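Enquirer: Sequence first, then the predicted structure, then my questions.
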Amino acid sequence: MPLLGQLPLDPRVAQACDEGTNIPTQEPDAAVTQAYKDIANKIKEYCDAQSQEAT
């Protein structure tokens, strides 16, 4: 799988992990949240494309 994105360094991610929560819930408008969403969408697009190639 190719590199589909990178997450910016954000100490709030570690804090959310320590608290047992997730950054998109705690910080929905944060740049790191948008990066997670962008990567998730790219993973879906990649998997869809791979599925189409396999058929």
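Expert: Structure received.

Enquirer: hey, let's count contacts and neighbours off CA atoms from now on
Expert: Will do.

Enquirer: Whatever helix or strand S51 lives in packs against which elements?
Expert: If you go by DSSP states H and E, S51 is part of helix 31-54. For helix 31-54, the helices and strands in contact under the criterion 3 or more CA pairs under 8 Å, 6 or more residues apart in numbering; DSSP states H and E are helix 23-26.

Enquirer: List the buried residues for the helix it packs on?
Expert: Buried residues in helix 23-26, counted by 16 or more other CA atoms under 10 Å: 23-24.

Enquirer: Take this one as well and set it beside the first:
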Amino acid sequence: MRRLKCPGCGKLHLELPDFMAPKKHYEARLIEDVMAGRSDSCPADDSTIRRWKKEKYPPSLP
């Protein structure tokens, strides 16, 4: 993963590939499938899935 320095804030940020979700342990596709009801099996705990639904994953862009 590439590290990029923001000229505005001066912080380093990682450029994530499309299959990764920021700050998540599971692939973005799996999370999307669970949220859309397309997947019956998921290695995540029920509490994790409830949190995804509460967060309304994926987060909306500003």
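Expert: That came through fine. Since the structure is predicted, the reported quantities are computational estimates derived from the model, not experimental observations.

Enquirer: Could I get the TM-score for this pair?
Expert: TM-score for the superposed pair, counting by TM-score structural alignment, normalised by the length of structure 1: 0.23. Supporting figures: 28 aligned residues with a CA RMSD of 3.9 Å.

Enquirer: sorry, back to before: can you give me the buried ones in the helix holding S51 of structure 1?
Expert: Going by 16+ other CA under 10 Å, helix 31-54 of structure 1 has these buried residues: 32-33, 36, 38-39, 43.

Enquirer: quick one: which of those residues is nearest P24 of structure 1?
Expert: Comparing those against P24 of structure 1 with CA to CA places T33 closest, at 5.0 Å.

Enquirer: any idea how far that closest one is from A16 of structure 1?
Expert: According to CA to CA, to the nearest Å, T33 of structure 1 stands 12 Å off from A16 of structure 1.

Enquirer: any common contacting residues for the two?
Expert: I23 (CA atoms under 8 Å, 6 or more residues apart in numbering).

Enquirer: Pretty sure H13 of structure 2 sits in a strand.
Expert: Yes. With DSSP: H, G, I helix; E, B strand; the rest coil as the criterion, H13 of structure 2 is assigned to a strand.
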